[in-house]
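Asks: A predicted structure for the sequence below; I have some questions about it.
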Amino acid sequence: MEEQSKDISDFIGAFRRYRRKILSIFIVIFGVTAVAAVLWPPTYRSSATILIESQEVPQDLVRSTITSFATQRIQQTQARVMSRTHLMNIIDQYGLYEDELRTQTTEQVIEMMREDIALDVISADVVDPRSGRPSTAAIAFSIAYDGQVPTKVQRVVNELVSLYLSENLKTRSERTEETHLFLRKESGDLSKSIAEIEARLAQFKENNLHALPELVQLNQQLLERTETHIRDSRNKLERLDERRFYIQGQLQQVEPHMTMTPGAAAVILDPEIRLKALSADFLSLKAKYSDTHPDVVRLKKEIDALERETGVTVMDAEIEEQIAVVRVDLSRAKERYSAEHPDVARLEQKLAGLEEELVASRAAQDEASDTADNPNNPAYINLLTQLDQVKNDALHARANLDGFLAKQEEYESRLVKAPQVERGYSAIVRERESLLRRFQEVRGKVMEAGVAQQLEEESKGERFVLIDPPQLPEKPVKPNRGAIIFLGFILALGASLTFLMIAEGLDNAVRGAKGIESLFDIPPLATVPYLSTAEELADKQTLYTRLITVAAGGTVAAIAILHFIIIPLDVLWFRVLRKLSVVLGL
């Protein structure tokens, strides 16, 4: 037996057999979706548009200290506005999410409100005035809030707009003030650093006063001048030494003391020469006569006078020889005799007398030394005067030379230290110049920051301007009841057809001539039509009436839903007419 194939007539017959169930499924599903669309609580949306208005004063004249992009500032402001504190204040102020607060945590409710708030940035293609390149810039942004009560929705958007505007002004004021304070602090720190580097530079100059780079040429000139003075001083000393040697040679040839000999008035002898001659005569006379002889006494007095005059003693040696001889005799006598022996006493007395004579002679010599140093020869005195002058000039020249040598060493030390001092000096000067440049830059920025702060205080800078205030929503934005009803219709129709196909596929009953022919492979001889009874005809009539009533009621309900929920009929009519006029070109 071949499988029975089904065509459209079979499905039409099946629809007639299962029409009650199919209609029940369609009515249930479509009715549930229609009721859900009608009973779904409406959600209203109110929005406001804020324009990002550029600063009134051109940036070429006054540059703002806020350099971030508008999109970035909007996101930062959004993070401030969407904080937990602000959102909870709005929820408490307007009584939002009362049912949710009973069943959910505060964090969940706040997250729910954040999801209901929408921020949309409006961008435009612009040309950067500084680089001249095309770019995209944010020129405005819109704030929207979804809620179930239109008045609350409008008030919430108003509050959000106020928060955005105030937070933007607060943020910009705080940033300009912080920038101004930071630059002023930086300027103060640089000023202190400059004062410190100035003190270091002054101390460095004081410590290296004569070795600074700008004095190198002067030190070189002073060194050359000092070397010239040294050469001149040395030459002068050489000339003075030569002069001194010459005068000393002249002094050796001139006797300092001049006197007359008794026998020759025209002959002048030196006192020392005369003393030597008289000493020789005295020794020769003493060898002949006793000490009391008149000639011996006279020579002795004359010798004493010359000794006092010249300071030269010729008798000391003789007295010292006599003392030595007496000491030897005394030592021998003491070896032979006792201390009281007359010879011992005589020798001791003689030794004491000789020692007293030696002492007196030396005292007389010291007394006469002063007079012996005073020459009386005019030529000798003239030479001595010249010699003293030469010695004084030499001492003065030597002192000058020592001073010049000390200066030369000092100047050379300065020149040797100059490269090292120059490196240290240049390092301090470079650091000072760098600090001065930074100080000038920061001072300029401080002035710009002050002007920018005043610009923000007077609301002349970039600001947010409300150009489209939030309106009271007149119709909900969701749910889309027409779409839900249409979707319910499609879902009900699909479910009904699916039921029909499944029911017909599972039904193995044989119906009609086509079923008999497919079952027995023999066509039937005749077909007797189904004869309905009066009761069945009445039931059909009732069913048709019900269907017409349901269709009419559904049509009226659909028109009512379209008019009251989706779009008014008059508005729809005018839209249709406008579309037709556009299509037909009227």
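Replies: Perfect, I can see it now. Since we're looking at a predicted model, the values are computed, not measured.
Asks: alpha carbons only for contacts and neighbour counts from here, please
Replies: Will do.
Asks: now for the top strand by length along the chain, which elements pack on it?
Replies: Across the chain, the longest stretch assigned as strand under DSSP state E is strand 134-147. Packed against strand 134-147, as judged by 3 or more Cα pairs under 8 Å, 6 or more residues apart in numbering; DSSP states H and E, are the following elements: strand 44-53, helix 70-81, helix 106-116, strand 117-127, helix 150-207.
Asks: second one coming, line it up with the first:
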Amino acid sequence: MNLDLSFYFAVFLRRIHYFILVFALVTAAAIAAAFLLPAVYTARSTLVIESPQIPGALLPPTVQAAAMEQLQIAEKDLMRRVNLLDIANKLNVFRDMNKMTPDQIVQAMSDATTINKSAGKGQAAFMTITFDGETGPKAAAVVNEYVTIVLTQDAERRKTGASETVATFQSDVKNLDGQLSDMSAKILKFQEENKDALPNTLTYRLGQQQILQDRLAQTERDIALLKDQKDRMIALFNATGQITGVAAAQTPEAKQLDQLRQQMNASLAVLSPSNPKIKQLQAQIDQLEKVVQAQQVPADVSGAVMSPIDVQIASMDAQMEALEEQRKQLIEQLDILKDSIDRTPANQIALDAMTRDLGNIQGQYNNAVAKLAAARSSEVVEAQAKGERLTVIEAASAPDSPTKPNRMMVAAAGVGGGAALGIALIVLLELLNRSVRRPKDLIKSFGITPLVTVPYIRTPNETMKRRSGFVVLLLLAVVGIPAVIYAVHVYVAPLDYIFAKVADKLGIRL
């Protein structure tokens, strides 16, 4: 494809007034905006989450959130509406704040604030707070207010967390202490109500049961023996009229008399009759002989003297009656022991359950006491600011020069944009122009070949009018547009405010 560069250049020259007009218009507007846009000063401060001075192995921290989570919480607390309004009103951050609504102030503070966070495994956690202000001191003051709020709220949050942790464990310890007391009282009451059937005395009661069973068996044998002796003695007496040959039951005094006589005989073998011990034994023997002799001839209820067989039968009956009474008491004692032994397994299960519950509560109580002690230590650490905390490693200082706008860049962009728009306008006009201007246009449109072409020749008057109108438009573009922009900036609203409103409507963040 062959381009007729001379033709396009001629077209450009013929329409250069459009180019100059658009170029001058955009360039003037850009230069005016570059010099009228207010300077923006940026101040920043950097904070870091400082490790605790006491190792976590010795004293676990009360705030267990991850570093990034802590920074996010700090940012949310900082950017609350009340904080932004207080700082803006305190420092008079924006011009004409009396004309701004609270929502506009909050939005402007939020737009001018930038918070960057960085945290990673094995890396320090940083937070950088940046604010764009109209002056350097004002921007630095806002950032320092931000830092003060972040540090204050972080310290309060940690202290509050430590205090709430202590209060929680204090409540747990109090509740568990009450449960321990209640369970101990319950166990004590149960033991008092079942003291005859407790597991710790089961072995003793089983031994007592065996002893009583042996005694009961012996008593029943003695009763049976006495009954047998009585029957044989009565049978012998009925048959022979005598009671000899049957071992007569002796009274306790008679048995004691026989023992004393035996002891007397043994003592005389080694001692003389005049020995005091021999005399004492003889006195006891004499006294018992009188008692035994009185027992051998008893009287019945009518006063008559009882026969020897009656004496023996009465003695045996008395002994059997005593043994029967002893047997009855042994049976009662065995029944009581059996009942207590039968109740022991159930008591064992109940006591084991209560003891297990008591042990569980005791373990929970000990754990809660240990945690309470650790929480109190953590509270002291937080109060002394020796735990994990946010600290400032770079305080905000007032910048000496503005960070934006870059006026030369804005002006250069305006010059480039004006040139591009001027060329684009000429190209657009050329694309929309369908008139015949070259010989080849005649050949293409009508299929004829011209012999000669004569261009349109303007009169001097037309040329003067054309140039005068161009000069007027150029002056309006170069002088009028900056003047209008300046008037809007001074008397209507600042350009940065207008740009911010437009960007907000378009959803663009400047």
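Replies: Noted; the coordinates are in hand. Since the structure is predicted, the reported quantities are computational estimates derived from the model, not experimental observations.
Asks: Distance-wise, check the nearest residue to Leu281 of structure 2 once chain neighbours are set aside relative to Gln284 of structure 2.
Replies: Nearest non-adjacent residue to Leu281 of structure 2, counting by Cα to Cα, 6 or more residues apart in numbering: Met264, 6.5 Å away. Here Met264 of structure 2 is placed at a distance of 10 Å from Gln284 of structure 2 (Cα to Cα, to the nearest Å).
Asks: Val28 of structure 1 corresponds to which position in structure 2?
Replies: Superposed on structure 2 with TM-score structural alignment, Val28 of structure 1 falls opposite Leu25.
Asks: Have a look at how far, on average, the helix or strand harbouring that match is from structure 1.
Replies: Leu25 of structure 2 belongs to helix 16-36 when assigned by DSSP states H and E. Its aligned residues in structure 1 lie a mean 1.6 Å from helix 16-36 of structure 2 after superposition (mean Cα distance after the TM-score superposition for structure 1).
Asks: May I see the buried residues of that helix?
Replies: 16-36 (16 or more other Cα atoms under 10 Å).
Asks: Which elements pack onto it?
Replies: helix 407-432, helix 460-475, helix 481-487.
Asks: got a markdown table for those, with mean neighbour count and distance to Gln107 of structure 2 too?
Replies: Converted to a markdown table, those look like this (neighbours: other Cα atoms under 10 Å; distance: least, Cα to Cα, whole Å):
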| stretch | mean neighbour count | distance to Gln107 of structure 2 |
| --- | --- | --- |
| helix 407-432 | 17 | 26 |
| helix 460-475 | 13 | 40 |
| helix 481-487 | 17 | 25 |
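Asks: Dump those into JSON lines; add distance to Lys290 of structure 2 as well.
Replies: Formatted as JSON lines, those follow (distance: least, Cα to Cα, whole Å):
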{"stretch": "helix 407-432", "distance to Lys290 of structure 2": "149"}
{"stretch": "helix 460-475", "distance to Lys290 of structure 2": "169"}
{"stretch": "helix 481-487", "distance to Lys290 of structure 2": "154"}
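Asks: so which of those gets nearest Ser110 of structure 2?
Replies: Proximity to Ser110 of structure 2, assessed across the helices and strands packed on helix 16-36 of structure 2 by Cα to Cα, is greatest for helix 407-432 (24.7 Å).
Asks: Wait, Lys152 of structure 1 touches Tyr94, no?
Replies: Yes - at 6.7 Å, Lys152 of structure 1 and Tyr94 qualify as touching, with contact defined as Cα atoms under 8 Å.
Asks: More neighbours: which of the two?
Replies: Lys152 (19 against 13; other Cα atoms under 10 Å).
Asks: For the equivalent of the more buried one over in structure 2, list the residues it contacts.
Replies: Matched to structure 2 by TM-score structural alignment, Lys152 of structure 1 sits across from Lys138. By Cα atoms under 8 Å, 6 or more residues apart in numbering, Lys138 of structure 2 lies in contact with Leu91, Val93, Ala398.
Asks: Tell me how far the aligned residue in structure 1 for the first one lies from Thr85 of structure 1.
Replies: Counting by TM-score structural alignment, Leu91 of structure 2 lines up with Tyr94 in structure 1. Applying Cα to Cα, the value for Tyr94 of structure 1 to Thr85 of structure 1 is 14 Å.
Asks: Check Glu410 of structure 1 too.
Replies: Using Cα to Cα, which is the criterion applied here, Glu410 of structure 1 is 79 Å from Thr85 of structure 1.
Asks: out of those two, which sits in the more crowded spot?
Replies: Glu410 (15 against 11).
Asks: Which helix or strand contains the aligned residue in structure 2 for that one?
Replies: Aligned against structure 2 by TM-score structural alignment, Glu410 of structure 1 finds its counterpart in Ile336. Per DSSP H and E, Ile336 of structure 2 falls inside helix 308-383.
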